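> pasting a predicted model and its sequence here:
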Amino acid sequence: MKRRTAPLATSALALSLALTACGSGSGGDGPDDTLVVGATAVPAGEVLTYIKDNLAEKAGLRLEIQEFTDYVVPNTALQEGTLDANLYQNKPYLDDFNQAKGTDLVPVVDAYLPPMGVYSKKVKDVTELADGATVAVPNDTTNEGRALKLLAAQGVITLKKDAGTDASPADITANPKKLTFKELDPAQLPRSLDDLDAAVINNNYAQDAGLSPTKDAVLLESAKDNPYANILAVKRGNEDDPRVGKLVQLLKSADVRKFIEDKYQGSVLPVTTA
């Protein structure tokens, strides 16, 4: 199985958006001090849209949201200056991306936790998976490791004691059901469920496909000690941009916390308060 450090772009539209979006640069001192933020549609785009429509004006923030359908272009666009910030990824993914791509991006705040889940149209519990069942996992390093750790936490497999966030099938030391692992682009996982026994799917792609993490997942991550909160990220050197600071405070606000709790009903979990 060929394993990629990060998935390729899944839509020409995402690339087009990245190339045509007009980033305003750092500092907010020019004629256009709009903060341009890249995001996946769910939940990041929805959270940012709530902020834009309800909170930004009062806070003195002009916000533009550029939506993407993959995990690569929002970071390359941020590095190149097309975006001022992005919101969609966790820190382990960002660290891996920086190392693999030579980018210099940094987190500024944890925004919310989108728990990863196992989904299946054939079983109601992961313990019901048949011997030799095929389970698909994301094919980028950190999300694959995250998926395997979720299965290991439930006792479906056992990983090496020193397996980190970049765990792969090579780190499996016990596989009692002799499961076959299939590595797929994260965006492809929901569309492939009919052909699989189960798939471990990122929260945003599950919700995009109409799956409810709290209702449809046969196994869902716990929030306790979970390192995979989604982060607002910027290019190094822009951490003190006053526009970014305003967005950070809004993301940490009680209003945004309530929005997340009310809208997602446990499918996305708030992690910060003002």
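Yep, it's here.
> CA only for contacts and neighbour counts going forward, please
Noted.
> leaving out sequence neighbours, find the closest residue to the spatially most central residue of the chain.
Among the residues of the chain, Q89 comes closest to the average C-alpha position under CA atoms, centre = their mean, at 3.9 Å. Leaving aside its sequence neighbours, Q89 sits nearest to N230 (CA to CA, 6 or more residues apart in numbering; 5.0 Å).
> for that neighbour, give its distance to T272.
Taking CA to CA, to the nearest Å as the measure, N230 falls 11 Å from T272.
> what residues are shared contacts of the two?
Listed contacts common to N230 and T272 are 110-112; contacts here mean CA atoms under 8 Å, 6 or more residues apart in numbering.
> can you tell me which of those are in helices?
Using DSSP state H, no member of these falls within helices.
> buried only: go through those residues for me.
Buried by 16 or more other CA atoms under 10 Å: 110-112, out of these.
> which parts of the chain are strands?
Taking DSSP state E to define them, one finds strands in the chain at 35-40, 63-68, 85-90, 105-113, 117-119, 134-138, 158-159, 172-174, 180-184, 198-201, 219-220, 230-235, 269-270.
> the third one: how far from the chain's middle?
On the basis of CA atoms, centre = their mean, to the nearest Å, strand 85-90 sits 7 Å off its chain's mean C-alpha point.
> who are the packing partners of it?
If contacts are counted by 3 or more CA pairs under 8 Å, 6 or more residues apart in numbering; DSSP states H and E, strand 85-90 sits against strand 35-40, helix 73-80, strand 230-235.
> show residues contacting the second one.
Spelled out, that is helix 73-80. Helix 73-80 is contacted by residues 9, 14-15, 18-19, 38-39, 68, 83-86, 103-105, 234-235 when judged by CA under 8 Å, 6+ apart.
> and stretch 82-89, what's buried?
By neighbour count on 16+ other CA under 10 Å, the buried set for stretch 82-89 is 82-89.
> make JSON lines from these and add distance to N226 to it.
As requested, the buried residues of stretch 82-89 are arranged in JSON lines below (distance: CA to CA, whole Å):
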{"residue": "T82", "distance to N226": "31"}
{"residue": "L83", "distance to N226": "28"}
{"residue": "D84", "distance to N226": "27"}
{"residue": "A85", "distance to N226": "23"}
{"residue": "N86", "distance to N226": "21"}
{"residue": "L87", "distance to N226": "18"}
{"residue": "Y88", "distance to N226": "16"}
{"residue": "Q89", "distance to N226": "14"}
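> putting a second one here so we can go through both:
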Amino acid sequence: MKIKKVILCILSLLLIFTSLIGCSKNTSSKGEDKTVIKLGITGEDRGIWKNIKERLAKENIDLQIISFSDYNRPNLALSDGEIDANAFQTIAFFDKFKSDHNLDLVSIGYTVLAPMGIYSEKLKSLDELKNNSKVAIPNDASNGGRALILLQNAGLIKLKDGVGIAPTVKDIIENPKNLDIIELVATQIPRSIKDVDIALINNGVAVDAGYSPVKDSILIEDTKDPSTKNYFNIIAVNAKDKNNAALKKLIQTYQTEETKKLINEVYKGSSIPAF
């Protein structure tokens, strides 16, 4: 009988522990249970998340924002259960990282797009682009491939079918204007913009150089274009938690008109809503 009681006690403890896995609970000063969501981000720019935290507090959800200094830890910490969700990465980065590390993570929704744009100090429109024009693109595989896809979406080149999200200049099969595509280190492109006719600059570099992607580009990635979705930022969670009520509330609170307005006010075009 004693053995049975011990087994029953162990089973009861296991059930209690299992019920606590996922988003934890805290008790407020008023004696109310608050669900805690630990959200991982990169850097110290908490911008929009402070507002989301305030709105979730009204739903008895305590959003705790945890900053990471690199792009590797947030997904590993999520997989290890140190955090409940993260929001810092594009779909393209997420898919590759979880495949490389065999992680069982999923996206529960889109947040923003940090758009790549086409810039020029010589042209006001791509309609003015002449034959044999010089075009600068980043020389790294990720941003260079993204630039080529944007050139294709603009109708300036055609790429081989099935090249995925990282095509190279060797994958160009049609170049009707005979554009001279010059590959440069991404951070050097703004300094070289006067030496080319158009330049494709990724978001972070453009903002650091003083450009507003929405205002200063002559063409910008379109959130409605299917090829752009690979570069949407997401909120990621463990697959087992994808139906967690508190995490669903997190994405529902984020994907609102109030958040759209705030994104536009805070980031002024350096990030645009992707929902």
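Looks like it came in fine. Note that the structure is a prediction, hence the values are computed from the model and not measured.
> deepest of the helices and strands packed on strand 85-90 of the first structure, which one?
Neighbour counts (mean count of other CA atoms under 10 Å) averaged over each of these peak at strand 35-40, with a mean of 26.
> how big's the offset between it and the second structure?
Taken against the second structure, strand 35-40 of the first structure registers an average deviation of 2.4 Å after superposition, with mean CA distance after the TM-score superposition for the first structure.
> now do that strand: which elements does it pack against?
When contacts are defined as 3+ CA pairs under 8 Å, 6+ apart, strand 35-40 of the first structure sits against strand 63-68, strand 85-90.
> what's the angle between that strand and helix 73-80?
Counting by axes from the mean of the first three to the mean of the last three CA atoms, to 10 degrees, strand 35-40 of the first structure points 150 degrees away from the direction of helix 73-80.
> and the contacts of strand 35-40 of the first structure?
Residues lying outside strand 35-40 of the first structure but in contact with it, judged by CA under 8 Å, 6+ apart, are 22-24, 28, 45, 61-70, 74, 83-88, 204, 243-244.
> how about stretch 134-148 of the second structure?
The contact list for stretch 134-148 of the second structure, computed with CA under 8 Å, 6+ apart, reads 116, 165-169, 179-186, 189, 193, 196-202.
> quick check: longest helix in the second structure by residues?
When secondary structure is assigned using DSSP H, the longest helix within the second structure turns out to be helix 2-20.
> and what of the first structure?
For the first structure, the longest helix by residue count, based on DSSP H, is helix 141-153.
> and that helix, which residues are buried?
Within helix 141-153 of the first structure, the residues that qualify as buried are 141-152, counting by 16+ other CA under 10 Å.
> possible to save those as a markdown table with distance to T173 of the first structure?
Listed next are the buried residues of helix 141-153 of the first structure as a markdown table, based on distance: CA to CA, whole Å:
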| residue | distance to T173 of the first structure |
| --- | --- |
| T141 | 18 |
| T142 | 19 |
| N143 | 19 |
| E144 | 16 |
| G145 | 14 |
| R146 | 16 |
| A147 | 16 |
| L148 | 12 |
| K149 | 13 |
| L150 | 15 |
| L151 | 13 |
| A152 | 10 |
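> I figured K124 of the first structure hits A198, correct?
No: using CA atoms under 8 Å, K124 of the first structure and A198 do not qualify as a contacting pair, with a distance of 10.1 Å.
> tell me which of those two has more neighbours.
Of the pair K124 of the first structure and A198, A198 is the one with more neighbours under other CA atoms under 10 Å, namely 26 against 14.
> look up how far L189 of the first structure lies from that one.
Using CA to CA, we find A198 of the first structure at a distance of 10 Å from L189 of the first structure.
> thinking again about what came up before, want to try CSV for the strands of the first structure, with distance to D255 of the first structure as columns?
Output for the strands of the first structure, formatted as CSV (distance: least, CA to CA, whole Å):
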stretch, distance to D255 of the first structure
strand 35-40, 20
strand 63-68, 17
strand 85-90, 18
strand 105-113, 13
strand 117-119, 27
strand 134-138, 33
strand 158-159, 40
strand 172-174, 43
strand 180-184, 37
strand 198-201, 28
strand 219-220, 26
strand 230-235, 17
strand 269-270, 11
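> tell me which stretches of the stretch 151-275 of the second structure form helices.
Taking DSSP state H, counting those that start in this stretch as the test, the helices found in the stretch 151-275 of the second structure are 203-208, 213-216, 245-254, 257-267.
> would you mind finding the most buried of those helices?
Between the helices of the stretch 151-275 of the second structure, the one whose residues have the most neighbours on average, counting mean count of other CA under 10 Å, is helix 213-216 (a mean of 19).
> which residues are in contact with that one?
The contact list for helix 213-216 of the second structure, computed with CA under 8 Å, 6+ apart, reads 115-117, 119, 203, 206-207, 220, 268-270.
> average distance between it and the first structure?
Plainly put, helix 213-216 of the second structure ends up 1.6 Å away from its match in the first structure on average once the two are laid over each other (mean CA distance after the TM-score superposition for the first structure).
> how far off centre is that helix?
On the basis of CA atoms, centre = their mean, helix 213-216 of the second structure is displaced by 19 Å from the centre of the chain it belongs to.
> also stretch 48-64 of the second structure?
That offset, for stretch 48-64 of the second structure, works out to 20 Å (CA atoms, centre = their mean).
> what of stretch 137-153 of the second structure?
Taking CA atoms, centre = their mean, the mean C-alpha location of stretch 137-153 of the second structure is offset from the chain mean by 17 Å.
> same question for stretch 45-65 of the second structure.
19 Å.
> buried set for it?
49, 52-53, 55-56, 60-65.
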